[in-house]
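**Student:** just a sequence and a predicted model for now, questions to come.
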Amino acid sequence: MIRILKTCLLLIAAQSVFAQVDKSDTTKHSFRYTNPITRDTAISMRDHFIIKVANKWYCVGTSNPVWTGFNPGVRLLVSDDLIHWKQQGWLIDGNKLPADCPYNGRFWAPEIHFIRGKYWLTVNSGKVTAEDTKGMQTHSVWLFSSDRVDGPYTLVKGPLTPQYNNDATLFEDEDGQTYLYCSGNGLFQAKIDLATGKLTTPIQKFLDKKQPGYPEWMIGGIEGPFVIKRDGVYFMFFSTWTRGYEVGLLKSTSPLGPWELASTEPIFGTRKKGYRPELAAAGGYAHLKFQDTEDPYCETGHNALFEGPDGKLWTSCHYLMYESRPYPYSQTLQNWEKTPQLGIEPVHYKNKMFYINPPTSTEQLVEY
């Protein structure tokens, strides 16, 4: 009788364990978010780039002021849940740089890539002087490395290119070769040896903003490349500010091209006819006809991809509110709404093509 009782108890225990395993296997998780994610002038940035390390997400971007004089450096934000962000510190603190530092100026569009066991930080900057108050005459790409995502970072080499370049990104292929892509009145590419920071092929401009045969929504300016490989195809996300701020997509069977549009229309972004009309007039594209998008933004662009809460690809970029945003949005902007803030959206891949839903401004639910 005792032996039978023990057997019954073991069976009940085993069933209980299997029931717990089955329950955990079928548990659904949910992630709720509302864009813009950040709503804080103190950590306002453009060109957000997110990298996940262990169970945390880290974010860098272009701090204010963006267009004139010095900006404070490369700030590092950190989050445990992708929703609540705080500043962890400065990867480059402009106030601590020596007076003769050749990259003391703008610190635009930094990115962090984990390649071969190290973290590689690309920064786009030049030297601000009394004669060159924007530092644009020497603005180019600088490469730093660290054993930790939060630094300290050591300068490897810079400037990496002999002319004005901006918005640098890195991509490591499956064979271990690393590539540098950047912008500068068009898109550029080269092979790079990270250990020395030397380009092993000449920097090549492969796409102009007024490339013959390409659509008019690119002619204002193209920038912010980001490269990923899927199913043997290389995809390059890039941004254009002709009609607001939109994201286009190129593809190629080689990391150095030739590149072609994966979609004849932008795959993401916002369009507003009344936004920056002076640039449209000066650039000769004020004649373009298009419909405004219904979202409350005038900019959603310069994107990069990262691992989201569901383990899948998400996109990050800055979301900037539009002063003439459509009803039912208030046209009285709060202080944080006058500055660029972080926005995120899930990325979808289907039939050998990437898709991103239009930028959202209401609560979204993702179950996984």
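**Tutor:** Sure, I can see it.
**Student:** for the rest of this, base every contact and every neighbour count on C-alpha atoms.
**Tutor:** Noted.
**Student:** now for Leu217, how many residues are close by?
**Tutor:** Not Leu; residue 217 is Trp. 23 (other CA atoms under 10 Å).
**Student:** look up how far Lys210 lies from it.
**Tutor:** Per CA to CA, to the nearest Å, Trp217 is found 10 Å from Lys210.
**Student:** Asn64 too?
**Tutor:** Distance from Asn64 to Lys210, by CA to CA: 29 Å.
**Student:** these two: which has the busier surroundings?
**Tutor:** Asn64 (22 against 17).
**Student:** quick check, the more buried one in contact with Ser44.
**Tutor:** Yes: counting by CA atoms under 8 Å, Asn64 does reach Ser44; the two are 7.1 Å apart.
**Student:** which neighbours do those two share?
**Tutor:** Between them, Asn64 and Ser44 share no contacting residue under CA atoms under 8 Å, 6 or more residues apart in numbering.
**Student:** nearest residue to the middle of the chain?
**Tutor:** Nearest to the geometric centre of the chain sits Ala304, at 2.8 Å (CA atoms, centre = their mean).
**Student:** adding another structure so you can compare the two:
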Amino acid sequence: MPATLPRLIRLVTLAAALAGVSGAAATTRAEVRIRDPFVLPEPATQTYYIYGTTTAGIFDGGIKRKAVMVFQSKDLEHWSDPVPVWEVPADHWGRETVWAPEVHAYRGKYYLFVTITSKDTLPTPAGRPQNVKRGTEILVADSPLGPFQPLGTGPQTPPDWMALDGSLWVEDGVPYMVFCHEWAQITDGSFDIVQLSDDLALAVGDPKLLFSASEGPWVRCRGDIGELYQGKRYHAYVSDGNWLHRTKDGTLLMLWSSYGPTKYAVGIARSSSGSVFGPWEQLPEPLWSDDGGHPTVFKTFDDRLVMVIHQPNRKVERARFFELEDLGHTLRLKGELGAR
């Protein structure tokens, strides 16, 4: 729900949150509109921090300012009012959209990966929608509640790419960002990886392709199923919402989203080598196919493996939580958590 408190009260609310006061549960998750949900469990306080693309923001003098907000919950069902963890500065490189925030604990600090879009245009391939500067930027804080500070002056994804949904992956002690290269720029959206410096501030070297969206046997061209973009039909394959998960037997899986035969869906890719560098084998059937996606996976405090997605993919998105069964070679949906 939008934050509507005056500025002074808002600052007091944030200060209380920063002091570790979670506040009274304000609502149930069924009442909160959210896309791209991400859950950070914090065992020390038995608190779930829930970030995502939301309609909530900071209102000051009647003006809504873009920000990354966080909800807190003890049970994943009842959520606190949202508080800001990072406000987009007036002079920031990107002030159009703020999408898909993730917060990762890494080497004693918390790192916010967030996709930001600017008004700056990029060269646009023929037959594509106008390309704009879009990328994932990394910020750092001492707490899941922020305040987060940028590690640099721009995104860690390539500045001339339309990139999104960056996520942290550490393999053999080396940090990487896995992210999506937007279909609007390359037609067949892809999943790519770039090494990061140890402090996550810089990209090291050039990105490497992991796989393209059209490699998924279940994936359909968005135009072929009538999925319009800005009122137009495009022949393109969408790559969204990558999430890496290592199973109980060491198998490395990537959950990811695109369009299936009729709706937005979640598929699984499996690394044949056990490394993030693949090669990647696409499982033939989606894990979820009923108009929901952008999966992330976490463990509850009672040790259940859970996938969270947004569903449906338009207008009234809500976070939905599904318990997973780890079969080793893949994952299976067991059922939805809690009442709706």
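**Tutor:** Alright, I've got the coordinates. Every value quoted in this text rests on a predicted model; they were computed, and no experiment measured them.
**Student:** shouldn't the residue nearest to the centre of structure 1 be in contact with Phe49?
**Tutor:** Yes: because the distance of 5.9 Å satisfies CA under 8 Å, Ala304 of structure 1 is recorded as touching Phe49.
**Student:** okay, and the common contacts of those two?
**Tutor:** Residues touching both Ala304 of structure 1 and Phe49 (CA under 8 Å, 6+ apart): Ser316, Cys317.
**Student:** report the contact partners of the residue nearest to Gln46 of structure 2 when sequence neighbours are not counted.
**Tutor:** Spatial nearest neighbour of Gln46 of structure 2, excluding adjacent residues (CA to CA, 6 or more residues apart in numbering): Lys74 at 6.6 Å. Residues in contact with Lys74 of structure 2, defined by CA under 8 Å, 6+ apart, are Gln46, Thr47, Tyr48.
**Student:** just the ones of the residues you listed in helices?
**Tutor:** Residues of the contacts of Lys74 of structure 2 located in helices (DSSP state H): none.
**Student:** can you tell me which of those is closest to Leu196 of structure 2?
**Tutor:** Closest approach between the contacts of Lys74 of structure 2 and Leu196 of structure 2, by CA to CA: Tyr48, at 27.0 Å.
**Student:** number of nearby residues for Gln163 of structure 1?
**Tutor:** Each residue near Gln163 of structure 1 was counted by other CA under 10 Å, and the total is 14.
**Student:** same deal with the one 10 residues further on?
**Tutor:** Per other CA under 10 Å, the neighbour tally for Asp173 of structure 1 reads 13.
**Student:** returning to what we had before: distance of the residue nearest to Gln46 of structure 2 from Ile50 of structure 2?
**Tutor:** In terms of CA to CA, Lys74 of structure 2 sits 11 Å off from Ile50 of structure 2.
**Student:** what's the mean deviation for the helix or strand Phe113 of structure 2 falls within versus structure 1?
**Tutor:** Using DSSP states H and E, Phe113 of structure 2 sits in strand 109-121. Mean deviation of strand 109-121 of structure 2 relative to structure 1 after superposition (mean CA distance after the TM-score superposition for structure 1): 2.3 Å.
**Student:** which part of structure 1 lines up with the helix or strand following that strand?
**Tutor:** Following strand 109-121 of structure 2 in sequence order, the next helix or strand is strand 132-141 (DSSP H and E). Here strand 132-141 of structure 2 aligns to structure 1 at residues 137-146, judged by TM-score structural alignment.
**Student:** contacts for the matching stretch?
**Tutor:** Stretch 137-146 of structure 1 is contacted from outside by 103, 118-127, 152-166, 168, 197, using CA under 8 Å, 6+ apart.
**Student:** try it again at 7 Å.
**Tutor:** 118-127, 152-161, 163-166, 168, 197 (CA atoms under 7 Å, 6 or more residues apart in numbering).
**Student:** please apply the same query to stretch 330-340 of structure 2.
**Tutor:** Ala30, Phe321, Phe322, Glu323, Leu324, Glu325, Asp326.
**Student:** about what we covered before: so which of the contacts of Lys74 of structure 2 hold up in structure 1?
**Tutor:** Retained in structure 1: Gln46, Thr47, Tyr48, out of the contacts of Lys74 of structure 2 (criterion both residues aligned by TM-score structural alignment, their matches' CA atoms under 8 Å).
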